Each structure stands twice: as C-alpha cells, then as structure tokens.
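> Following is a predicted model, sequence given first.
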Amino acid sequence: MTFALRAARTDDLEPIYEMAKLTGGGFTNLPPDRDALTAKLARADAAFARREDELGDDQFVLVLENTASGEVRGTCQLFTQVGQQWPFYSYRLTTLTQHSQELDRTVRAELLSLVTDLEGCSEVGGLFLHPGERAGGLGLLLARSRYLFIAMHRRRFADRVLAELRGIIDERGGSPFWDGVAGRFFGMSFQEADYFNAINGNQFIADLMPKHPVYIAMLDDDARSVIGLPHPSGRAAMKMLENEGFAYEGYLDIFDGGPTMTARTDRVKSVAAAKPLEIERCDLDYGERAIVATGELEGFRAAYGMREITPEGTVAIDQAAAGALKVAPGDVIWSVAR
C-alpha cells in the first residue's frame, strides 16, 4: 500500500470535512464546517495558481492519498505569512523581577503578555492523520513533506517559521487554560470561542481582551498546570519539531495555552538538507530510506521511497516511489533521509 502527498483540490472537501469532525476540537486550522473548509480550498487554489515566485499571503493545503484506492486519509497546511488578514496574537511568557531593599527580598513574577511578535512568520499547521492510518510513519511523512515543499518554493516563504501545538483539552472538550484566563472576559466556552475563531478569525480577541499582562500566580491551579504543555496526542509532533530544529521560546496559544514552536526557516533540518537531483534510474532494489518529492505548486507530490545518490550527483530511486511520484529517468526530485 503506497501513500502520496499531493495538492488538495476542491473535490477533496468531503474527506477533509469528515476528518475535521474527528479532531475533537482545538484544531483552528481544520474546523468541522463545510463553508470554512470550502473557503480554505478556494484560497489554496489561488495560492497554487499564483505564478509570482515571491512572498505573499498564501495558504497551501495538501492531502495524503492512498494511491491504490484514491482515498484521502490525511491533510496538512502551510501559511506563507501569518497576521496579514487579521493580527496574529500569542501570549508571551515573561518574568518580572522586583527587589525591596527594606525587606531584602527579591520577587520574580511570571507574566502572560498579549503580543503580535510572530506576525509575518510562515506557519506549518493543520496536520491531521485519520485514526485508521496512525501506523507506518504516515504522520512523519505528512509533517516532513511540508519542509520539502518549503525548500522547493523557498522564495514564497518567510525567514522564520512557526508551528502551534494544541494545548490540553479535558474530557469534556474544554480548556483549563481558556477557563482560567480569557474565558473570564468573554462569557464563551472554549469550544464556542475556538469555533468562532476558526470561522471568523480572532479579531474579537483584540476587541475584548484586556491588554494588561496576566500574573500567572493569580490563575487557578488548573490553568497554571497546563501552560506551555502540548495535548498528549501532540507530544510526538513536538518531538519531531524539536528534531527539525524548532524550539519553544515562551510563546503560547491564546486559546488553550499550547506551545508555539519557532525556527529560522533555513535552519530547519529538512529544508537545509533538501536538494534537487536528476533521476538516473527507477529500479533501485535497496537503498537509503527517504522522503522523496517532485513537482511545483499544484503538481507537488511526496512519498516514501529508497534513494541512492551517485558519485556523478544524480539519484536512483525504487520503482514504487517512482510510481507514487509519477516520475521517470531524467526528471528531478528533492529528497531527505527518513
């Protein structure tokens, strides 16, 4: 069974919608709403069609397809420049140190400050793999193929890239962080606010959220205990991001308190390692396991395969990978070791 990542099309709406219903909430980039998903796919169509090879305000949607059955079983997204349609808000975890000479005492208070520091960054997000396919490394294929796409279209992406990880969601679908912080000002449940944000954007945060820093010591224990922690299902994703060179630098999602990871785009491991090579042959029986990709924009495809880089600077790949990518000798692929 072979899977390939490809550009999403408008007729992928229904399988993407069915996957969105399985997320359990907290996936702002994948709302279970047909109208919102239709708008995302339309925006992605425009991004794939734009021919100017420069940074813009684009959103790309990719899907993971079973090449034998044609079923869509996963999806992910890339945003070339966040904060262009509306502000991109985060909380920044900071420390305020104060000293009293009379008491001879130093007090350090941790604060949450509402910031737009990450505005203008690129973002990798919206990654979801169907629960029936969570084996065989398909999550890794989804995640790392995005970096190949960035490398292959480098001028369209910013010099800094971020990834937001979903925070802790309780068994009721609520967020202890939201209940302890923003929920006190909005009169909305986490699910209501998360859904509204996914459909309408987060300008309502700017309109209603107090701009003064929040002292963490004044939050309840439940809210404090989840600050900067990923949802249990996102721990593996956080490890993958760290392996790519991303780091948590105190930025939090304003809704669920999950960590926002950041990296310099050119220092992301898979971006830096990816280089174009011409295919010499497609009959490799044994070689280095790799993620291989080809095509530009709407023609992009990525899959697992085997590769052998020749002394002449060409590459040999296996027949299954060639079939998944629809390539032949003489074509060009990009690849990174698995």
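Sure, I can see it. Bear in mind the structure is a predicted one, so any value in this text is a computation, not a measurement.
> Could you use CA atoms for every contact and neighbour count after this?
Will do.
> now the helices: where do they sit in the stretch 51-200 of the chain?
Using DSSP state H, counting those that start in this stretch, the helices of the stretch 51-200 of the chain run over residues 138-152, 176-180, 183-186, 190-200.
> which residues does residue 20 contact?
30, 31, 32 (C-alpha atoms under 8 Å, 6 or more residues apart in numbering).
> Kindly report the same for residue 280.
By C-alpha under 8 Å, 6+ apart, residue 280 lies in contact with 314, 315, 316, 329, 330.
> about what we covered before: ok, which of the helices of the stretch 51-200 of the chain comes nearest residue 101?
Closest approach to residue 101 among the helices of the stretch 51-200 of the chain is made by helix 176-180 (33.8 Å; C-alpha to C-alpha).
> Show me what that closest one is in contact with.
Contact partners of helix 176-180, identified using C-alpha under 8 Å, 6+ apart, comprise 168-170, 189-190, 219-220, 222-224, 226-227, 254-257.
> and here's the other structure:
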Amino acid sequence: MSYRVRPARGDDFAAIYEMAKLTGGGFTNLPADKAALVDKLQRSQEGFAKTEDVPGDDLYVFVLEDPKEGVIRGTCQVFGMVGQRQPFYSYRISNLTQHSPELNRTFRAEMLTLCTDFEGASEVGGLFLHPGARAGGLGMLLARSRYLFMKLHRTRFAERVLAELRGVIDDKGGSPFWDAIAGRFFGMTFQEADAFNGVHGTQFIADLMPKTPIYTAMLPESARAVMGVPHPSGRAALRMLEAEGFRYDGYVDIFDGGPTVSAPIDQLRTVRESRELTFSGAHDEGGNTMLVASGRLGNFAAACGKVRMEGDSAALDGETAALLGIQPGETFLAAAR
C-alpha cells in the first residue's frame, strides 16, 4: 500500500474542497465552503504548531495521500476538546415514568433533552474517503491513524472521545428529524441550517432552540424512526467505531438525529493494543502487515506495512519506512490490522 496519512497543509486546500463537494450534505465538519475550509486549515496549522502539550480548543486535519501519484483521496479530523469556543449540543434520549393510582396505569414517556454533556471531551470526525478509493483497507488506515496520533500526543487530549455520525437524509437532501423539531423554530431547511452551522457554529441553536424537553410521542413516525440511526453510507463507519470500543448511549445529533458514540481514549483498541518499537532498519522479506505511525505533530505519518519484530525493536519494509520518513534508532507505534 503506497498511501500514508499525514497532517494537512495549505496547498491541500483544492483536494479537500473537491472532496467536501462530494459529501452530499449533512457533513458539518467538512463543509463545501471555501472560506470555512481555509479557516479550518489555518486552525489546524496552529494546532500542530502549538507548543503546550495540554488539552485545548485545537483542531488537527489530516489527509490520505499517495506520494507516488501525488494525489489525495481522503481526509479526517481530530478535535482536542469540544465545547470550548461554543457550547457543544446534543440531544439526550431519556425516559420519564409516571404512575396514576386512580387509573392504576404506568406511563413511560420518551423525551429528548438538549444538553452539553460532552463538553470537554475530544472528538474524531470529518472522515471522508473519495469514492474511487473505498477499497483495500484505506478507510481503516484513515480512521485508525487518528487514534495513533492521539496516543503519540496523549497529553493533548481528554479522557473521553466522541464521534458524531451523519443521520438519515432523504432523497431530496432533507432531514425528517430536522423537519419535525428544529425546522419548526428556525424557518430554515435542513440544508440551509447545516451549511450555516458548518461556517458559523452552533450558537444560533442556543439562541433559538427551546430548552424544554421534547416528548417523542409528539413527533411524526418519520422522525422517531431515524433517531440514533446512521446514514446508510455511515454504517461501515459505525461498525469500525464499535470495533474500536465506541458505544452508543442514547445521544443524538441536534440536526439530523444521527447517533453520537463515545469511549474512554485509553480503552480504544488501537490505543490499548499498539506497541512502541525501535526501528532497526529496512527489510525486504517477511513480516506481518500492521498499521504503523511515527513522528511528532507536523511530522506525523501513518501507513500500513510489513513489520518484522525483534523483541522491542522491529524492521519495516523499505517502502513503508520511506512513507514514515523514519530513521534507525527512532521509535514508532505498531498495531495489528
């Protein structure tokens, strides 16, 4: 595999913008807005340049690159801590049980409550793989590279990490969940609100959204049916997140009702099982195919390659060593695929 994941640079803008236009909407972290993407790349460069190794309101944007062909076929993002610039809103699904002695009946009502329970957590998001590259394990490489970056820079991240998955969107680009709730208060279509959020953030939610709980029994079936359900294109992403250790615990996105999953960072499979090894040199024979990563901040790189372990040291095939830019005596992380 000749691809690697590396930090995004300013000259990656055109490729990222072209991918943003392919998302089809509902992809808040990758808006098809030039100014918003320029701001993201600038913010990411500031995050990589930050000298303090502490959690903060940082953004790290990565790209999936084939250096031989000079093409970029994917992107992903990691947020140091959410809810620092603006509140990070979610809907929490809960139940209220009420009993009437006169009727001798018990009622259990399901409710949506606006909350900021994930404030201060880290987040992985913005993952998009070009339609022409959705094979050969590239999605796995792109997704799991984020966890290796977090392990290599552990003190920059919180105790928990979350991921929001895009919810169900109809054939016309609308959201049944949005239409049933927020659309009634904002006078905006889902596409308009999603585009606005991608550029300006969620403060307008705090300004206009009712703070009282919403009884789901009052919503149409079309909205109830999609709560906590990922977009069909996101089902594979959800399976990868679950295999990593993420769990759904009744939180949904305030725009489209898609599921929000979370996990303790140190319990993520890739973080927990990856090993730090000393690079002993390049080899051209044998070894196990593994996910590998090395480098600090702007020099970070991740790839898949052949690893031949020798105790706490390991040799890498020459192509992978070149992709990482690693020299003998330097350390790298290796995780089973």
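Yep, that arrived. These figures come from a predicted structure and were not determined experimentally.
> re earlier: can you check the contacts of residue 20 of structure 1 and name whichever has the most neighbours?
Neighbour counts for these (other C-alpha atoms under 10 Å) peak at residue 30, which has 27 neighbours.
> Please tell me I have it right and residue 109 of structure 1 contacts residue 99.
No - using C-alpha atoms under 8 Å, residue 109 of structure 1 is not in contact with residue 99; the gap is 11.3 Å.
> quick one: residue 287 of structure 2 and residue 304 touch, right?
No - using C-alpha under 8 Å, residue 287 of structure 2 is not in contact with residue 304, being 12.0 Å away.
> quick one: which of the two has more around it?
For residue 287 of structure 2 versus residue 304, the count of surrounding residues by other C-alpha under 10 Å is larger for residue 304: 27 against 16.
> can you tell me the helix or strand for the more buried one?
strand 301-310 (DSSP states H and E).
> so how far is residue 247 of structure 1 from the residue of structure 1 most remote from its centre?
The outermost residue of structure 1, judged against the average C-alpha position, is residue 102 (50.1 Å), by C-alpha atoms, centre = their mean. Plainly put, residue 102 of structure 1 is 40 Å away from residue 247 of structure 1 if you go by C-alpha to C-alpha, to the nearest Å.
> And for residue 170 of structure 1?
Taking C-alpha to C-alpha, one finds residue 170 of structure 1 at 25 Å from residue 247 of structure 1.
> Give the buried residues for stretch 197-210 of structure 1.
By 16 or more other C-alpha atoms under 10 Å, the buried positions in stretch 197-210 of structure 1 come out as 197, 198, 199, 201, 202, 205, 209.
> what's the farthest-apart pair in these?
Distances among these were taken as C-alpha to C-alpha; the most separated pair is 199 and 209, at 18.7 Å.
> need the contact list for the most centrally placed residue in structure 2.
Nearest residue to the geometric centre of structure 2 (C-alpha atoms, centre = their mean): residue 125, 1.9 Å. Residues in contact with residue 125 of structure 2 (C-alpha under 8 Å, 6+ apart) are 29, 76, 77, 78, 163, 164.
> Could you check how far it is from residue 192 of structure 2?
Relative to residue 192 of structure 2, residue 125 of structure 2 is positioned 21 Å away (C-alpha to C-alpha).
> try residue 101 of structure 2
For residue 101 of structure 2, the distance to residue 192 of structure 2 - C-alpha to C-alpha - is 48 Å.
> Between these two, which is the more surrounded one?
Comparing residue 101 of structure 2 with residue 192 by neighbour count (other C-alpha under 10 Å), the higher total belongs to residue 192, at 12 against 7.
> Give me the distance between that one and residue 26 of structure 2.
10 Å.
> Residue 241 of structure 2 too?
Note on residue 241 of structure 2: its distance to residue 26 of structure 2, by C-alpha to C-alpha, is 19 Å.
> For the two, indicate the residue with more neighbours.
residue 26 (26 against 21).
> Looking at the contacts of helix 176-180 of structure 1, which one is closest to residue 58 of structure 1?
Checking the contacts of helix 176-180 of structure 1 against residue 58 of structure 1 with C-alpha to C-alpha, the nearest one is residue 254 at 23.0 Å.
> So that closest one is in contact with residue 88, correct?
No - in this structure, residue 254 of structure 1 is not within contact of residue 88 by C-alpha under 8 Å, at 10.0 Å.
> joint contacts of those two?
What both residue 254 of structure 1 and residue 88 touch, as defined by C-alpha under 8 Å, 6+ apart, is an empty set.
> that older thread, could I get the contacts of residue 280 of structure 1 as CSV with secondary structure, neighbour count and distance to residue 236 of structure 1?
Formatted as CSV, the contacts of residue 280 of structure 1 follow (DSSP: H, G, I helix; E, B strand; the rest coil; neighbours: other C-alpha atoms under 10 Å; distance: C-alpha to C-alpha, whole Å):
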residue, secondary structure, neighbour count, distance to residue 236 of structure 1
314, coil, 17, 34
315, strand, 24, 31
316, strand, 23, 31
329, coil, 15, 36
330, coil, 13, 37
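> ok, so of the residues you listed, who is nearest residue 52 of structure 1?
When these are compared for distance to residue 52 of structure 1 (C-alpha to C-alpha), residue 330 wins out at 26.2 Å.
> In which helix or strand does the closest residue to the closest one other than its chain neighbours reside?
Distances taken as C-alpha to C-alpha, 6 or more residues apart in numbering place residue 279 nearest to residue 330 of structure 1, at 5.3 Å, with adjacent residues excluded. Assigned by DSSP H and E, residue 279 of structure 1 falls within strand 275-281.
> what's the matching range in structure 2 for that strand?
Per TM-score structural alignment, the counterpart of strand 275-281 of structure 1 in structure 2 is residues 275-281.
> quick one: the strands in the stretch 101-250 of structure 2?
Remark: strands assigned in the stretch 101-250 of structure 2 by DSSP state E, counting those that start in this stretch are 105-115, 122-129, 160-164, 214-215, 247-252.
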